[in-house]
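In: Can you look at this prediction? I've put the sequence above it.
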Amino acid sequence: MLTLDRVSKRYPHGQAALQGVSLALEPGSMHFLTGHSGAGKSTLLKLATAIERPSGGRVVIGGDDITSIPRRRIPYLRRAIGTVFQDHKLLFDRTVYDNVALALQVRNFPRSKITGRVQAVLARVGLERHRDKYPITLSGGEQQRVAIARALVNKPDLLLADEPTGNLDKQLGDEIMDLFYEFHQFGMTVLVATHDLSQPQRLGLPQLQLQRGTLFS
């Protein structure tokens, strides 16, 4: 599902963020990407979504080499990828329903299909009763669930999460990770970047460790 082949990333006037990183995530697998702050976790996820381009090597998703993908094709690529950020990136002037529906509206889905798809994914993350509320009225854990619902509504093959529990307490963090584990059990490929080493141990899942841009598994 996701393959990095000897990928490197060096920023102008800076040190290398990634150095010769290779990995292969099988469809339906779940892995944790761990490492200290600045180890390169966020950079790796940005390369996997074509937010940034590698300085060397290849990034392949679903058999497609996205290393030099034309910019016009990037939005179509991202439809197969769900991304969850630590800071949610929600629109606070729109309801929970509207935040999630936006991902389908930009693809010109019929309104009838949008309604059914959004209601189903909100139920999946336990937010069906909050659909008409605004994100500002929700707890941090509930806001993160909205972000997860938005990432899932397109039914992506690959889910990427960047420190999704960094601002949550342990109980809420465990609940969010349990959601990701559930999606993985239903066949979704999941990669979670986290500094919390207790999560892969708790769930008994493999971790890929980044140290100063170098990957260890």
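Out: Done, it's in.

In: switch to C-alpha atoms for all contacts and neighbour counts from now on
Out: Will do.

In: Now do the buried residues in the host helix or strand of A17.
Out: Element membership for A17, per DSSP states H and E: strand 16-25. Using 16 or more other C-alpha atoms under 10 Å as the test for burial, strand 16-25 gives 16-19, 21-23, 25.

In: Nearest to the middle of the protein, which residue? Look it up for me.
Out: L160 (2.2 Å; C-alpha atoms, centre = their mean).

In: My understanding was that it contacts H184; is that so?
Out: No: counting by C-alpha atoms under 8 Å, L160 stays clear of H184, with 11.6 Å between them.

In: shared neighbours of the two, anything?
Out: Residues within reach of L160 and of H184 at once, by C-alpha atoms under 8 Å, 6 or more residues apart in numbering, are V190.

In: Spell out, range by range, the helices that occur in this protein.
Out: 41-48, 74-78, 96-105, 111-124, 140-152, 170-185, 198-203 (DSSP state H).

In: Alongside the first one, take a look at this:
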Amino acid sequence: MVLTVSDLAVARGGAPVLEGLSFSVAPGEALVLRGPNGIGKTTLLRTLAGLQPPIAGTVNFPEDTGAYASHADGIKAQLTVTENLAFWADVHGADLVDSVFEAFDLVDLRDRFAGTLSAGQKRRLGLARLGVIGRDVLFLDEPTVSLDGFSVKMFASWLRDTHLALGGIAVIATHIDLGLDAPELDLTPFKAAPDARGGSDEAFL
């Protein structure tokens, strides 16, 4: 299982933003996307995950192995922490194991309703979904938003010692140093020319 990107061009709201991207990420590896705000990191991640079509080029990885995590936590406020994770486990036909609660510091919050959690706790719960869905290729858009320093290290530990150690792949847009031994890809040189043609007319969400 390898993620392979060849001569990719992507658009936001019909306007080309990045072009000429080619790279590959092997099992057990991560790639960190860098670049100023507005360069197209989110657009690239959405395109890699198959949520919007590219203008040109190809993205290849095994079908039904990818997952995209954005700024939204994707939790149901009226359900408890356990019920939220059980829901996602059930959707993906996976088992909900105790190690997920431990990895994301949710043990003492199992029976709390998600709507009563702090912003950081909600973020940890949202990220804990990644530990139950069993997807090998993760596309992560600023995953540490709302997390304190301790929680950032905890998430980085899970990403490094569990997901990547088991042969997973991660492509991450972040301004935070996660302490990963991973190459960085600066998207600035791939900014689309002002007169670049084309672009899908998809709704940008």
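Out: Done, it's in. Just so it is clear, the model here is predicted, and its values are computed rather than measured.

In: Let me see the TM-score of these two.
Out: Scored against TM-score structural alignment, normalised by the length of the second structure, the superposed chains reach a TM-score of 0.80; 190 aligned residues with a C-alpha RMSD of 2.4 Å.

In: hang on, the earlier thing: wait, which of the helices of the first structure is closest to H31 of the first structure?
Out: helix 198-203 (8.0 Å; C-alpha to C-alpha).

In: can you list contacts of that closest one?
Out: By C-alpha under 8 Å, 6+ apart, helix 198-203 of the first structure touches 32, 174, 177, 206-207.

In: burial measure for D177 of the second structure, as a count.
Out: 10 (other C-alpha atoms under 10 Å).

In: what's the spacing between it and P143 of the second structure?
Out: Distance, D177 of the second structure to P143 of the second structure, using C-alpha to C-alpha, to the nearest Å: 12 Å.

In: follow-up on the earlier one: winner for burial among the helices of the first structure?
Out: helix 140-152 (a mean of 24; mean count of other C-alpha atoms under 10 Å).

In: Against the second structure, what's the mean shift for that one, could you check?
Out: Mean deviation of helix 140-152 of the first structure relative to the second structure after superposition (mean C-alpha distance after the TM-score superposition for the first structure): 2.0 Å.

In: equivalent range in the second structure for that helix?
Out: On the second structure, the counterpart of helix 140-152 of the first structure by TM-score structural alignment is residues 119-131.

In: what's the strand holding A17 of the first structure in contact with?
Out: Contacts for strand 16-25 of the first structure (C-alpha under 8 Å, 6+ apart): 1-11, 38-40, 43-44, 57, 189, 212-215.

In: got a list of what the closest residue to T115 of the first structure other than its chain neighbours touches?
Out: In space, and not counting its chain neighbours, T115 of the first structure is closest to A101: 7.8 Å by C-alpha to C-alpha, 6 or more residues apart in numbering. By C-alpha under 8 Å, 6+ apart, A101 of the first structure lies in contact with 114-115, 118, 150, 153.

In: can you tell me which of those residues lies nearest to Y76 of the first structure?
Out: Nearest to Y76 of the first structure among the contacts of A101 of the first structure, with distances taken as C-alpha to C-alpha, is V153, at 15.0 Å.

In: A103 is in contact with the closest one, correct?
Out: Yes: counting by C-alpha under 8 Å, A103 is a contact partner of V153 of the first structure at 7.3 Å.

In: Tell me which residues touch the equivalent of M177 of the first structure over in the second structure, please.
Out: Aligned by TM-score structural alignment, M177 of the first structure pairs with A156 of the second structure. Counting by C-alpha under 8 Å, 6+ apart, A156 of the second structure touches 178-180.

In: how much space is there between the closest residue to L138 of the second structure other than its chain neighbours and R112 of the second structure?
Out: Take L138 of the second structure and drop its neighbours on the chain: the residue closest to it by C-alpha to C-alpha, 6+ apart is A170, 4.7 Å away. According to C-alpha to C-alpha, A170 of the second structure and R112 of the second structure sit 30 Å apart.

In: Comparing these two, which shows the higher neighbour count?
Out: A170 (26 against 17).

In: would JSON lines of the helices of the first structure with distance to V84 of the first structure be doable?
Out: What follows is those, written out as JSON lines (distance: least, C-alpha to C-alpha, whole Å):
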{"stretch": "helix 41-48", "distance to V84 of the first structure": "11"}
{"stretch": "helix 74-78", "distance to V84 of the first structure": "13"}
{"stretch": "helix 96-105", "distance to V84 of the first structure": "13"}
{"stretch": "helix 111-124", "distance to V84 of the first structure": "15"}
{"stretch": "helix 140-152", "distance to V84 of the first structure": "6"}
{"stretch": "helix 170-185", "distance to V84 of the first structure": "11"}
{"stretch": "helix 198-203", "distance to V84 of the first structure": "17"}
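
In: F85 of the first structure: which of the ones you listed is closest?
Out: When the helices of the first structure are ranked by proximity to F85 of the first structure (C-alpha to C-alpha), helix 140-152 comes first, at 7.8 Å.

In: coming back round to it: among the helices of the first structure, which comes closest to D87 of the first structure?
Out: Between those, helix 140-152 lies closest to D87 of the first structure; by C-alpha to C-alpha that is 8.3 Å.

In: between that closest one and helix 96-105, how big is the angle?
Out: 20 degrees (axes from the mean of the first three to the mean of the last three C-alpha atoms, to 10 degrees).

In: Show me the contact partners of helix 140-152 of the first structure.
Out: By C-alpha under 8 Å, 6+ apart, helix 140-152 of the first structure touches 81-85, 88-90, 96, 99-101, 103, 121-122, 125, 127, 135, 159, 164, 167-168, 172-173, 176.
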